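Trainee: I would like to see how this sequence folds:
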Amino acid sequence: MVNPAHARQLGIVQMLRTRTHVPARELADRFGVTDRTIYRDITTLTSHGIPIQATPGATGGYRLAPEDPLDPLTLDSDQAMRLYVLGFLDPPTAGSTAEDRGRAAGVSSTMQEVMRRLAQRIHFDTADWYWRDEGSGHLPVLRTAMLTGTALEVTFRTEDGGQETALLKPYGVVWKAGEWHMVAARAAGPPQRYRLNLVDRLQPTDLTFAYPEGFTVSEWWTATMEDYGKGDIRVELHVTPAARAELLRLSLKSTSRVHEHDDGSVTIVLYVDRWEWLIPLVTSYGPDVTVTEPPALREAIVAQLRHALAAYDTGQAARPAPPAGLPHDDSRLRSTHGRHPGA
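Mentor: Sure, this is the predicted structure:
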């Protein structure tokens, strides 16, 4: 069944879309709730980026920001993500249809048609063989906690193979390169990102938190992604024309440099915190991507390629041990996430 609060909030957006101004009292009467409930609904919607403005005066109410009208049939990916996380695009449960859920929640036939078209046109695939993400099952609990400001007790696996339990304040969720990431903060400290497929348990608590003033997940994520992996180690890659298009689709940093050559090849200069994660990336391109600097990375790639060739040598009784110094962490995932699967 549709969550009544979600359905009411979607109905509010629909009323604001068809009117230039709707008084708060009229919204409350339409949905049979108090003015305070409408205020909380508006706060929830605006906190997730829906462009709603309050209008002053004795008959004050709300309107959609005129510079950013929300059209349900021409949603961009960011708007679609907001609706998905809010639960408006959930598939029907067994034994019910979208129409059943709409009627049970008091959603008009017009709004049901909008929801039907949304579900028909928007899909977040969390079960693809290439980018399988086991963390999507946590979304129902996570989005409820985000909307209600409820702290979560989270048990997750750490990079060293251990397990940790922490009390977290969930600020948002991001779908990036085939994975869900939760943006959350501990009781004290700045926000961090947690991969949901490393989370074993999300348990709501009876503790609530106030959303930090001025904080937006999109701005925080953009800044964090820019800083992630940056460092002082200079890496120079020579890329042939065959691999040029795909390599230039990778997310480069503000410190990266690309030099074009007359033959169609490029030289890409990166400044990274460590070069180990580049080993699986460079070797996956064979001769089309070669390392010019640093020498240690060149030597590690040569050792890795020799190790791979030895594994295919039918004269070898057993696969030889891998060369020393290769990473045993998330380097392979780090190097491939963000690449275009169909390239």
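Trainee: switch to C-alpha atoms for all contacts and neighbour counts from now on
Mentor: OK.
Trainee: any idea how far His238 is from His340?
Mentor: According to CA to CA, to the nearest Å, His238 stands 20 Å off from His340.
Trainee: So these two - more neighbours on which side?
Mentor: Comparing His238 with His340 by neighbour count (other CA atoms under 10 Å), the higher total belongs to His238, at 20 against 12.
Trainee: Output the contacting helices and strands for the helix or strand harbouring that one.
Mentor: Secondary structure from DSSP states H and E places His238 in strand 230-239. Under the contact criterion of 3 or more CA pairs under 8 Å, 6 or more residues apart in numbering; DSSP states H and E, strand 230-239 touches strand 266-272, strand 289-293.
Trainee: Following the chain onward from the last one, which element is next?
Mentor: Think strand 289-293. Counting by DSSP H and E, the element after strand 289-293 in chain order, helix or strand, is helix 295-312.
Trainee: Pull out the buried residues from the next helix or strand after that following helix.
Mentor: Later in the chain than helix 295-312, the nearest helix or strand by DSSP H and E is helix 331-336. Of the residues in helix 331-336, those with enough neighbours to count as buried (16 or more other CA atoms under 10 Å) are 331-332, 335-336.
Trainee: Closest one of those to Ser256?
Mentor: Distances from Ser256 to the buried residues of helix 331-336, taken as CA to CA, are shortest for Ser335 (15.9 Å).
Trainee: ok, now which ones touch that closest one?
Mentor: Contacts here follow CA atoms under 8 Å, 6 or more residues apart in numbering; on that basis Ser335 touches 277-278, 280-281.
Trainee: would TSV of those residues with neighbour count, secondary structure and distance to His259 be doable?
Mentor: Output for the contacts of Ser335, formatted as TSV (neighbours: other CA atoms under 10 Å; DSSP: H, G, I helix; E, B strand; the rest coil; distance: CA to CA, whole Å):
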residue	neighbour count	secondary structure	distance to His259
Trp277	22	coil	22
Leu278	20	helix	19
Pro280	19	helix	23
Leu281	18	helix	20
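Trainee: Another sequence for comparison is provided below:
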Amino acid sequence: MNMRASRLLSVLLTLQTRGRVTAQELADELEVSVRTVYRDIESLGAAGIPVYAERGPAGGYRLLDGFRTRLNGLTADEADSLLFAGLPGPAAELGLGAVVASAQLKLMAGLAPELRERAERTAERFHLDTVGWYREADRSPHLAEVANAVWRRHRIRVRYRRWGGAASERVLEPYGLVLKAGAWYLVAKPVDGDAHRTYRVGRIDELEPVEEEFEREAEFSLPEYWAAWAERFEDELYRVPAVVRLSPRARLAVAALFGPYRERAVAETASAPDADGWVRAVLPLESLRYGAHELLQLGAEAEILGPPELRRAVAAQARAVAAMYEDDEGAEADGADAADAADATDEAAESRA
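Mentor: Prediction:
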């Protein structure tokens, strides 16, 4: 289908789906001039489509009441893109924004009026934002090229920057892409390896397509691989078990400060509360050094019982912070001020949860 024929079909389906539409609205949606829209409307009329203009401030173009076209078949690209129908941002990142919009338009045009109204109402009232709070989406300049290689089953040669900053070149067989909290991950198999691995697309510094198709393993399941890999990743990431005593305030803050994985770990290991409501639990940490910084967020609402080196690290950092402020005027806050500060911390934690 050439570009003009595709545009004429889009004009027709837009009129069928939305009823009255102005020339300027059509021009904005199709990214053409108003003059081009006028020519397209004339072409539709010449082809026997009963389209007419309503004059006045509330005017626009309409189809004759009762007219419906069945020219709403999806192209192969549009059918492939339907997975991203509710994800306009990720679809655009993959270079599928216009294709998804075209597919949605054809689907809407094919619906009965009452079902179309329900679909439009759903789109108006529900929105999916895939990026987590307090962070931005990854910048992945090679994402469209990676996606193209996934579709075509073509190998790619990449220069990949690891977590520590060192970069290496490798040839990959790309099996699939996963969007997780605003970051794209590539699941691929190195040509010199026998196992699938996960690569963060934002860390691909250079990419060169290899015009060589690979045979995709028929039994491979992207959802199953990702679920197993994600669970293994968290298990391997949090390798240091810290034994802690947590106050009721700290228990509330764990979910907001440490995430659901470690919240579950605390819930599964928590002892019965003592007379003051404190519990003993195991909180997994990534490392002693980083864990000390994390636990300081809980202040006096948490006590570290082990390992001893973690307890010493937190004590040393707490002494350094106290020394920094010990000469300030009014450094000793009264009990009411301390309680107010604790309440403010609770409110902030609850707002993040």
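Trainee: before we move on, the earlier item: the buried residues of helix 331-336 of structure 1: which two are farthest apart?
Mentor: Top of the distance list for the buried residues of helix 331-336 of structure 1 (CA to CA): Ser331 and Thr336, 8.6 Å.
Trainee: tally of neighbours for Val154 of structure 1?
Mentor: Neighbour tally, Val154 of structure 1, other CA under 10 Å: 17.
Trainee: That one: what secondary structure?
Mentor: What DSSP: H, G, I helix; E, B strand; the rest coil gives for Val154 of structure 1 is strand.
Trainee: residues near the closest residue to it other than its chain neighbours, how many?
Mentor: Excluding the flanking residues, the one nearest Val154 of structure 1 by CA to CA, 6 or more residues apart in numbering is Leu202, at 4.8 Å. By other CA under 10 Å, 21 other residues sit near Leu202 of structure 1.
Trainee: Which helix or strand contains Leu202 of structure 1?
Mentor: Counting by DSSP H and E, Leu202 of structure 1 is part of strand 199-208.
Trainee: In structure 2, point out the residues matching that strand.
Mentor: Aligned by TM-score structural alignment, strand 199-208 of structure 1 falls on residues 204-213 of structure 2.
Trainee: hmm, who's touching the matching stretch?
Mentor: 140, 142, 145, 149, 152-161.
Trainee: Please produce a markdown table containing those, extended by distance to Gln16 of structure 2.
Mentor: A markdown table is the format used below for the contacts of stretch 204-213 of structure 2 (distance: CA to CA, whole Å):
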| residue | distance to Gln16 of structure 2 |
| --- | --- |
| Ser140 | 38 |
| His142 | 38 |
| Glu145 | 35 |
| Ala149 | 36 |
| Arg152 | 35 |
| Arg153 | 38 |
| His154 | 40 |
| Arg155 | 43 |
| Ile156 | 43 |
| Arg157 | 46 |
| Val158 | 46 |
| Arg159 | 49 |
| Tyr160 | 48 |
| Arg161 | 50 |
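Trainee: Those: which two are farthest apart?
Mentor: The two members of the contacts of stretch 204-213 of structure 2 with the most space between them (CA to CA) are Arg152 and Arg161, at 24.5 Å.
Trainee: What subset of the contacts of stretch 204-213 of structure 2 is buried?
Mentor: Taking 16+ other CA under 10 Å as the criterion, what is buried in the contacts of stretch 204-213 of structure 2 is 140, 142, 145, 149, 153-161.
Trainee: one step back: what is the nearest of the buried residues of helix 331-336 of structure 1 to His123 of structure 1?
Mentor: Distance to His123 of structure 1 across the buried residues of helix 331-336 of structure 1 (CA to CA) is lowest for Thr336, with 22.8 Å.
Trainee: so what corresponds to Glu179 of structure 1 in structure 2?
Mentor: Superposed on structure 2 with TM-score structural alignment, Glu179 of structure 1 falls opposite Ala183.
Trainee: Counting neighbours, what do you get for its match?
Mentor: By the criterion of other CA under 10 Å, Ala183 of structure 2 has 18 neighbours.
Trainee: got a list of what the closest residue to it other than its chain neighbours touches?
Mentor: Spatial nearest neighbour of Ala183 of structure 2, excluding adjacent residues (CA to CA, 6+ apart): Asp138 at 5.1 Å. The neighbourhood of Asp138 of structure 2, defined by CA under 8 Å, 6+ apart, consists of 182-184, 202.
Trainee: so how far is Arg203 of structure 2 from Asp138 of structure 2?
Mentor: 9 Å.
Trainee: With Arg18 of structure 2 instead?
Mentor: From Arg18 of structure 2 across to Arg203 of structure 2, the span is 43 Å (CA to CA).
Trainee: now the strands: where do they sit in structure 1?
Mentor: When assigned using DSSP state E, the strands of structure 1 occupy the ranges 22-23, 52-55, 61-64, 150-157, 163-176, 179-186, 192-195, 199-208, 230-239, 257-260, 266-272, 289-293.
Trainee: what's the third one aligned against in structure 2?
Mentor: Same thing as strand 61-64 of structure 1. Counting by TM-score structural alignment, strand 61-64 of structure 1 pairs with no residue of structure 2.
Trainee: Which elements pack onto that strand?
Mentor: With contacts defined as 3+ CA pairs under 8 Å, 6+ apart, the packing partners of strand 61-64 of structure 1 are helix 4-18, strand 22-23, helix 24-31, strand 52-55.
Trainee: right, so of those, which gets closest to Tyr62 of structure 1?
Mentor: Here strand 52-55 is closest among these (CA to CA), at 4.5 Å.
Trainee: elements contacting that closest one?
Mentor: helix 35-47, strand 61-64.
Trainee: can you do 6 Å?
Mentor: Helices and strands touching strand 52-55 of structure 1, by 3 or more CA pairs under 6 Å, 6 or more residues apart in numbering; DSSP states H and E, are strand 61-64.
Trainee: would you list the contacts of Ser335 of structure 1 in JSON lines and tack on distance to Phe209 of structure 1?
Mentor: Shown next, in JSON lines, are the contacts of Ser335 of structure 1 (distance: CA to CA, whole Å):
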{"residue": "Trp277", "distance to Phe209 of structure 1": "37"}
{"residue": "Leu278", "distance to Phe209 of structure 1": "40"}
{"residue": "Pro280", "distance to Phe209 of structure 1": "42"}
{"residue": "Leu281", "distance to Phe209 of structure 1": "41"}
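Trainee: Nearest to Leu297 of structure 1, out of the residues you listed: which one, please.
Mentor: Using CA to CA, the shortest approach to Leu297 of structure 1 within those belongs to Leu278, at 8.4 Å.
Trainee: Alright, I will stop here.
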